[in-house]
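Visitor: what follows is a predicted protein model with its sequence.
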Amino acid sequence: MKPLYTNFEQIETDLRRFDLERKVAWEELKLIKTEFKEDFRPYNWVEPIIKGASKYGVFMLLRKLFTKR
């Protein structure tokens, strides 16, 4: 559906609104890109690996302590 304009002021208002919406969307994309890059930094991967390894190590230690020889 095409909007019906009665004067140039309405057209200019819509154009300004569309320009602002475009700029907001562009800033949101830049923010998402930054968040995505931070999620893939090595530090963000090392911490969960260390936690998982320590849990596995504790499990193995307990298993050795409580298994019959």
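Guide: Thanks, I have the structure now. All of these numbers come straight from a predicted model, not from anything done at the bench.
Visitor: rest of the way, CA atoms for contacts and neighbours
Guide: Noted.
Visitor: now do residue 7: how many residues are near it, please.
Guide: Around residue 7 there are 8 other residues, counting by other C-alpha atoms under 10 Å.
Visitor: just the helices in the chain please.
Guide: 8-39, 42-66 (DSSP state H).
Visitor: any chance of those helices in a markdown table, plus mean neighbour count and distance to residue 2?
Guide: Output for the helices of the chain, formatted as a markdown table (neighbours: other C-alpha atoms under 10 Å; distance: least, C-alpha to C-alpha, whole Å):
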| stretch | mean neighbour count | distance to residue 2 |
| --- | --- | --- |
| helix 8-39 | 12 | 12 |
| helix 42-66 | 11 | 48 |
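Visitor: next, the one to line up against it:
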Amino acid sequence: MNNYKTEEDIELSLKRLNLERQIALEELKSVKGDFKESIQPANWLQSGIKLFSKYGMLMLVKKLIK
């Protein structure tokens, strides 16, 4: 808990808190945008292709070793 001596101290603290709130809101907007982008079907398809290519390479290496 802060001990304020003047109204200016209170106003300064309120301004700081308001700026911190605005920064937090902008960060949330960024996270929301990143989340929306990550759930796009194109990203899922790309992730699936990467997964299948790694699996395919693993199976190829297993067949070469045998």
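Guide: Happy to help now that I have it. All values derive from a computational prediction rather than experimental measurement.
Visitor: could I get the TM-score for this pair?
Guide: The TM-score (TM-score structural alignment, normalised by the length of structure 2) is 0.75; 66 aligned residues with a C-alpha RMSD of 2.4 Å.
Visitor: can you pull up the most central residue in structure 2?
Guide: Nearest to the mean C-alpha position of structure 2, by C-alpha atoms, centre = their mean, lies residue 31 at 4.5 Å.
Visitor: can you tell me how far that residue is from residue 40 of structure 2?
Guide: For residue 31 of structure 2, the distance to residue 40 of structure 2 equals 15 Å [C-alpha to C-alpha, to the nearest Å].
Visitor: what of residue 6 of structure 2?
Guide: As defined by C-alpha to C-alpha, residue 6 of structure 2 lies at a distance of 52 Å from residue 40 of structure 2.
Visitor: one more: residue 23 of structure 2?
Guide: 26 Å.
Visitor: likewise residue 18 of structure 2?
Guide: Distance of residue 18 of structure 2 to residue 40 of structure 2, given as C-alpha to C-alpha: 34 Å.
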